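Q: Mind looking at a prediction? Sequence and model below.
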Amino acid sequence: MDDLETLPTRPLGRQGPVVPRLGLGLMGASGMYGSPAGDEERLCFLRKAYERGERFWDTADEYGDSEDLIGKWFAANPETRKDITLATKFGIKMGAGVPGFSVDSTPEYCLQSIEKSLARLGLPFVDIYYVHRLDKVTPIEKTMEAMVSLKTAGKIRYIGLSECSADSLRRAHAVHPVTCVQVEYSLFCKDIETPQTRLLEVARELGVAIVAYSPLGNGLLSGNIRSREDVSKPGDFRGILPWLDEENIQQNLGVLDRISASARSMSLTPAQLALAWLLAQGDDIFPIPGTSNIHRLEENLGSLFVSLSRDNESVLRKLSAGIAGGRFQVKSGYAFADTPKLE
């Protein structure tokens, strides 16, 4: 493909691959925020994203037909595989609706899941394989042993965790180096920084990168949600998010309005400012905003070329205070999950 663009890159943790600072979350492209578009439109979006330099793609086995779609992309564009760092995940079993799900991080389910993912993707390996959630029953050491066996077999290149506790990360890393932890992190959600979780602190101690999911607050920081009606389309799970509850949304829109005013003063959109803030937290932070809209993608990529001063960063922290409602992951019971000690 001609006229390919190059984005700023960094190593993903102490031992990971070099990837763009901004990844591409593909959950929304598969209908998690409403009915998905047709294959032709979605494959066109992937082509445009690739051409604009977006080569760090993130999906999961429970994101609708996302792995199948990516498989179609690589079948039609096999020459692009070498350029794309592809991450997928296992561990969440979707039930009838959201949050109707269960979690299984057993070695057996890990080994079954990778085979199904590779078959859907039509690939012999994926670059990063995440334990999407810890089931709080299986010792993390047992799950890691299965992940290491997949790496030894050449089916995965790097190991990631998601929504783990600092202790689970440390125990996992003792079995085999963990490349990255995927966790919610944004102007609206800074829980990984707290002394209660210590996740960011421990990740940095171990040289583990942070892949920040929901960096735009599930769309709230993009400025395109102004009422509950905006998340009421069939299939849009965001209506269950605590900070979009009827009793919280108006207060949170007030916080957003303060951030938006600051963005306008800098000739930025709220999304660009929110992503620039995350990028300013360190070279080990890799936001993965999700979109299926090329204009939104281009807007997000603009954040890579924004420099924030320490004063800007501090002011934004103060402006973002007062968010009401908390995280959905806390409500689900799987935030910063621990696992039993290995007997």
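A: Structure's in. What do you need? Residues are numbered from 1 along each chain as shown.

Q: Please count neighbours and contacts with C-alpha atoms only from this point.
A: Will do.

Q: ok, now which ones touch the residue positioned nearest the centre of the chain?
A: Nearest to the geometric centre of the chain sits Y213, at 3.0 Å (Cα atoms, centre = their mean). Contacts for Y213 were tallied using Cα atoms under 8 Å, 6 or more residues apart in numbering; they are G25, Q182, V183, E184, Y185, P287, I288, P289.

Q: Once you drop chain neighbours, what's closest to it?
A: In space, and not counting its chain neighbours, Y213 is closest to E184: 4.8 Å by Cα to Cα, 6 or more residues apart in numbering.

Q: What is the neighbour count of the one you found?
A: 24 (other Cα atoms under 10 Å).

Q: do D283 as well
A: When neighbours are counted by other Cα under 10 Å, D283 registers 16.

Q: before we move on, what about the one 4 residues further on?
A: Applying the criterion other Cα under 10 Å, we find 28 residues in the vicinity of P287.

Q: Same check on G154?
A: G154, neighbours per other Cα under 10 Å, totals 13.

Q: quick one on the thing from earlier: ok, the residue nearest to Y213 touching A212?
A: Yes - if you go by Cα atoms under 8 Å, E184 and A212 touch, sitting 5.4 Å apart.

Q: and K331, how many residues sit next to it?
A: Per other Cα under 10 Å, the neighbour tally for K331 reads 12.

Q: How about N77?
A: Neighbour count for N77, taken as other Cα under 10 Å: 12.

Q: Need the max-distance pair from the contacts of Y213.
A: G25 and Y185 (13.9 Å; Cα to Cα).

Q: Now do the strands in this protein.
A: Under the criterion DSSP state E, strands of the chain are mapped to 9-11, 18-20, 24-25, 56-58, 85-90, 92-95, 97-103, 126-131, 156-162, 180-184, 209-213, 285-287.

Q: By residue count, what's the longest helix in the chain?
A: Ordering each helix of the chain by length in residues (DSSP state H) puts helix 249-265 first.

Q: let's bring in a second model and compare:
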Amino acid sequence: MKEVTLGRTGIKVPQNGFGALPIQRVSVEEAVRILRKAYDGGMRFFDTARAYSDSEIKLGEAFGTGYVKREEIVIATKTAAKTPDDFWKDLDTSLTNLKTDYIDIYQFHMMGQCYKPGDGTGMYECMEEAKRQGKIRHIAGTAHKLGVAKELIESGLYETVQYPMSYLASDKEIELLKLCNENNVGFIGMKGLAGGLITNSKAAMAFISQFDGAVPIWGIQKESELDEWLSYMDNTPEYDSEIAKFIADEKNELSGEFCRGCGYCMPCTVGIQINQCNRMILMLRRATSAGWLSEHWQAEMEKINDCIECGKCMTHCPYELNIPVLLRKNLEDYKEVLAGNRKVQ
């Protein structure tokens, strides 16, 4: 497994990070077992957030109780705070949950702007003070919008940047990796499986392994998923001509606007499950159809007819999708599949 240095942080870890969002869906006991197995298998980078319900608590139970020496792992977490008071509350809660004296990489979560010293918000000053106090080691941010990510990288203020990065990325998004290296900024790649649209982990691993300074964090919920990623610790897939062709075919199939399923558009004002309904046809192609064609999902898809086009979802979509139009198109295609007039496999 390739070892990666995250920019000017100097942090060196194997290029296989653990994304701890999904462990909020399993019991504490199961999460602890999976996290410790990840460590025993060679993973050293663990990413979580205050917004991930009890994910931090589970990390604390796994590693804050003497199972490992603190300096043997790298913990990154996030605050979605918008005020200094909330910043300090989040930081203190995270330290308590994680059972640690410090956080290696502290990130502003899903930034809509690049906080800077003297901008009037006081947010960047909070990061600086937390670093002075030794509660955090490195100042960082996460973004879903290309322009914000680019500003973070070029500002000289952030030591790592987290941004969605999969083999479905556009050329402009891939340029962010080069920009990070030019500015000595570490790159943390989230959503490496594009919200479940990518099912070939070998291709996903081979793609990101081409780039220096990048650590992908794979969302892991099941032991079987962990085993797949651990298998690449000693036998990392290479980006060869076969994988390159496979990825080219995938990008061709998924060209144009499509929903990544991030869920930031939620909740819908009329109760539509936007993050699932808006990519239904893609999921039907890439997963067992029966589950998505159940009575439950038929009823959920019918809710698209209730859309009032209020536009609220579009104001939150980091990819600036025309959500009402895509929803109607998915409903139309879905009905064609139900009627037997269209094949999806």
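A: Yes, it's here. No experiment lies behind these values; they were computed from the predicted model shown.

Q: Quick one: closest of the strands of the first structure to S265 of the first structure.
A: Per Cα to Cα, nearest to S265 of the first structure of these: strand 285-287, 23.4 Å.

Q: Quick check: which helices or strands does the closest one pack against?
A: strand 209-213, helix 270-279 (3 or more Cα pairs under 8 Å, 6 or more residues apart in numbering; DSSP states H and E).

Q: one more time with 6 Å, if that's ok
A: Judged by 3 or more Cα pairs under 6 Å, 6 or more residues apart in numbering; DSSP states H and E, strand 285-287 of the first structure is in contact with strand 209-213.

Q: Please state the offset of the strand it packs on from the chain centre?
A: Distance, stretch centre to chain centre, for strand 209-213 of the first structure: 7 Å (Cα atoms, centre = their mean, to the nearest Å).

Q: Enumerate the positions of it that are buried.
A: Residues of strand 209-213 of the first structure classed as buried: A209, I210, V211, A212, Y213 (neighbour count, 16 or more other Cα atoms under 10 Å).

Q: Dump those residues to JSON lines, plus distance to Y129 of the first structure.
A: Below are the buried residues of strand 209-213 of the first structure laid out as JSON lines (distance: Cα to Cα, whole Å):
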{"residue": "A209", "distance to Y129 of the first structure": "14"}
{"residue": "I210", "distance to Y129 of the first structure": "14"}
{"residue": "V211", "distance to Y129 of the first structure": "13"}
{"residue": "A212", "distance to Y129 of the first structure": "16"}
{"residue": "Y213", "distance to Y129 of the first structure": "15"}
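
Q: sorry, back to before: the residue nearest to the centre of the first structure pairs with which position in the second structure?
A: Under the alignment (TM-score structural alignment), Y213 of the first structure pairs with M190 of the second structure.

Q: L279 of the first structure: how many residues sit nearby?
A: Neighbours around L279 of the first structure, by other Cα under 10 Å: 22.

Q: From L273 of the first structure, how far off is it?
A: Computed as Cα to Cα, to the nearest Å, the L279 of the first structure to L273 of the first structure distance reads 10 Å.

Q: List the residues that contact A60 of the first structure.
A: T88, K89 (Cα atoms under 6 Å, 6 or more residues apart in numbering).

Q: From S265 of the first structure, how far out is it?
A: Taken as Cα to Cα, the span from A60 of the first structure to S265 of the first structure is 38 Å.

Q: now swap in Q112 of the first structure and tell me
A: Applying Cα to Cα to Q112 of the first structure and S265 of the first structure gives a distance of 51 Å.

Q: likewise R14 of the first structure?
A: For R14 of the first structure relative to S265 of the first structure (Cα to Cα), the value is 37 Å.

Q: just the helices in the stretch 101-250 of the second structure please.
A: Secondary structure of the stretch 101-250 of the second structure, counting by DSSP state H, counting those that start in this stretch: helices at 123-132, 146-155, 171-182, 201-208, 223-230, 241-253.

Q: Any chance of the ones you listed in TSV with mean neighbour count as columns?
A: Putting the helices of the stretch 101-250 of the second structure into TSV (neighbours: other Cα atoms under 10 Å) gives the following:
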stretch	mean neighbour count
helix 123-132	18
helix 146-155	19
helix 171-182	16
helix 201-208	21
helix 223-230	16
helix 241-253	13
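
Q: closest one to R285 of the second structure among those?
A: helix 241-253 (10.6 Å).

Q: which bit of the first structure covers the helix or strand following that closest one?
A: On the C-terminal side of helix 241-253 of the second structure, the closest following helix or strand by DSSP states H and E is helix 274-277. Mapping helix 274-277 of the second structure onto the first structure (TM-score structural alignment) gives no aligned residues.
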